[in-house]
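Peer 1: Predicted structure and sequence below. I'll ask about it afterward.
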Amino acid sequence: MLSVLLYGSECWKSTANIEKKLKVFQTKCLRRIMRIVWPNMISNEELRHRAGASTISEIIATRRWRWLGHVCRMPIDSMPRVALRWTPQGKRNRGRPKETWRRTVDRDLKTRGPTLQTAPAIAADRTKWCSLAVSSSTRRRRED
């Protein structure tokens, strides 16, 4: 179910509304799979613990992190790497969404340490890059 639901999720912008809808869907599916019905009330955290599942937000953030590392290891003139550095000129039209994929990545980078400028140097070392992804997801679980 997750592979179909999260297809291409590493390229999604991440808003609170999108994350909430995905979290509700995951919880609903887990409750059906585990056959937990209305009279048997358990918390969502207990449900995820019993199922051995991570939150959808953590899974998407990890996928986004892996994709960012892949892009940072690409040659400088490759299209994804150029698109990562590209900043359009001018202002956004009125009513356009302020949250973008790049702003989502910047927010992820702030929680994990590196900046967008230092990320390519860190991503060159795959083990260090992967350790940043793992340490961040375990840190989020402890905060919950």
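Peer 2: That came in fine, so what should we check first? All values reported here derive from a predicted model rather than from experimental measurement.

Peer 1: CA only for contacts and neighbour counts going forward, please
Peer 2: Will do.

Peer 1: Helices of this structure, start to end?
Peer 2: Here the chain has its helices, by DSSP state H, at 2-5, 16-33, 44-51, 56-72, 79-85, 101-112, 119-123, 126-143.

Peer 1: Contacts made by the last one with the rest, please.
Peer 2: Spelled out, it's helix 126-143. Under the criterion Cα atoms under 8 Å, 6 or more residues apart in numbering, residues 58, 62, 65-66, 69, 111-112, 122-123 lie in contact with helix 126-143.

Peer 1: Next up, a structure to set beside the first:
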Amino acid sequence: MERAMLGFSLRDRIRNDEIRRRTKVTDTAQRISKLKWQWAGHVCRRTDGRWGRRVLEWRPRIGKRSVGRPPARWTDDLKKVAGSG
């Protein structure tokens, strides 16, 4: 879409980061990741026992597990990047 905004085709062989620099559009995945980490830091600093931290650490044990890959949790991503320490 950004290529179309600038009028470039794939044949022009202009790199994506150059197009991003010209359009000044932020990458959605990076923005989501940044906001996720900001929220996680905010929740970790709280000490008043609100539900945010309890939701992050909640492990449901109702019924049977579904077949296949288990759904990813926010804490799984946080532990993968920052470590479990």
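Peer 2: Thanks, I have the structure now. Computed from a prediction, not measured in an experiment: that's the story for all the values here.

Peer 1: What is the most widely separated pair among the contacts of helix 126-143 of structure 1?
Peer 2: Using Cα to Cα, the two most remote members of these are 58 and 122, lying 21.0 Å apart.

Peer 1: Quick one: residues contacting residue 69 of structure 1.
Peer 2: Residue 69 of structure 1 makes contact with 119-120, 123-124, 129, according to Cα under 8 Å, 6+ apart.

Peer 1: can you rerun that using 7 Å?
Peer 2: Residue 69 of structure 1 is in contact with residue 123, counting by Cα atoms under 7 Å, 6 or more residues apart in numbering.

Peer 1: residue nearest the centroid of structure 1?
Peer 2: Nearest to the geometric centre of structure 1 sits residue 61, at 1.8 Å (Cα atoms, centre = their mean).

Peer 1: just checking, what residue in structure 2 corresponds to that residue?
Peer 2: Under the alignment by TM-score structural alignment, residue 61 of structure 1 pairs with residue 33 in structure 2.

Peer 1: now do residue 36 of structure 1
Peer 2: The criterion is TM-score structural alignment: under it, residue 36 of structure 1 has residue 8 as its aligned partner in structure 2.

Peer 1: Skipping its backbone neighbours, what lies nearest that match in space?
Peer 2: Computed as Cα to Cα, 6 or more residues apart in numbering, the closest residue to residue 8 of structure 2 that is not its neighbour in sequence is residue 14, at 7.8 Å.
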